[in-house]
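Colleague: Give me coordinates for this.
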Amino acid sequence: MTTWPDDDVILYDGICVFCSRWVQFVIARDAAKRFRFTPIQSPYGTRLAQAFGIDPKEPDTNAVVHGGRAHLKSDAALTVLSNLPGWGWTRALFAVPKPLRNAVYSVVARNRYRIFGKYDSCFVPDAELRRRVLE
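Modeller: This is a model prediction of the structure:
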């Protein structure tokens, strides 16, 4: 895992419909407003992606910085979910072997544009969310 100075930052593909809905899902459940967000297409998101070895032009994973460490693929999703109120039960899914979790994650990631679609430009947050977006 790589370290990063900002904490509780979710890196996502801003043109991916599925990824943008993931961000909206987190926002709706993150009552403490713990998580902040950055699209991979932003200057900050691009730097973050490159630091984690993610190709910003062909991202194959989202990521979350939590506890000062970068979590990728299924670890990222489970880390975020398990830190949302009422979703702590998802910690049990860490018991599933990581290669299996990541294989499922990768199938969805590879096919996300085909299945869920893609925006022409980066998802634009409303004013409330904009305060939680790092660009």
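
Colleague: rest of the way, CA atoms for contacts and neighbours
Modeller: Noted.

Colleague: For burial, what's the neighbour tally of Gln50?
Modeller: Neighbourhood size, Gln50 [other C-alpha atoms under 10 Å]: 12.

Colleague: and this one, so I can compare the two:
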Amino acid sequence: MSNQPNQAIILFDGVCHFCSGAVQFIINRDRKGYFRFASLQSTVAKSLLADQPELQNTDSIILIENGQYFTMSTAVLRIAKNLEGPWKLLFPAHIIPSIFRDLLYRYFARHRYRWFGKAQVCMIPTAEMRERFLDL
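Modeller: Have a look, this model is predicted:
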């Protein structure tokens, strides 16, 4: 399964309350439907990552765009670049070396369950959102 040139795929932690909220945030600011979604726990994600052994145990965001895989702060900035509104103004932060950006990202990711909680099962999208998900 590959994404089309005018679409990108976001793999997210489906049991993370913050991550599920972030997906809803993205959908609300992506009216053109550029992003599609699948939880990291899904068979779709496992299939998409089959030829990416270094990413198969990742438990945070992965962006697949134009055949390339982006993680951590780079994924977040590339997503922001494609959102409507002021969020695209975050993209110039990509000039900061990822080693520094990812320190902050890893700190947040390490504490996200404690701060926002963790569900027992992956989020179930609303009927309006279902078409944007690959694993339903």
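
Colleague: TM-score for the pair, please.
Modeller: Overlay of the two chains. TM-score (TM-score structural alignment, normalised by the length of the first structure): 0.88; 130 aligned residues with a C-alpha RMSD of 1.6 Å.

Colleague: Alignment lookup: Ser2 of the second structure to the first structure.
Modeller: Aligned counterpart of Ser2 of the second structure in the first structure: Pro5 (TM-score structural alignment).

Colleague: Are we agreed that its match is in a strand?
Modeller: No - assessed by DSSP: H, G, I helix; E, B strand; the rest coil, Pro5 of the first structure does not belong to a strand; its assignment is coil.

Colleague: Have a look at how far, on average, the longest helix seen in the first structure is from the second structure.
Modeller: For the first structure, the longest helix by residue count, based on DSSP state H, is helix 98-116. With mean C-alpha distance after the TM-score superposition for the first structure, helix 98-116 of the first structure departs from the second structure by a mean of 0.8 Å once superposed.

Colleague: residues in the second structure aligned with the next helix or strand along the chain from that helix?
Modeller: Where DSSP states H and E defines the elements, the next helix or strand beyond helix 98-116 of the first structure is helix 127-130. The aligned range for helix 127-130 of the first structure in the second structure is 127-130, by TM-score structural alignment.

Colleague: How far does that stretch sit from its chain's centre?
Modeller: A distance of 17 Å separates the C-alpha centroid of stretch 127-130 of the second structure from that of its chain, computed with C-alpha atoms, centre = their mean, to the nearest Å.
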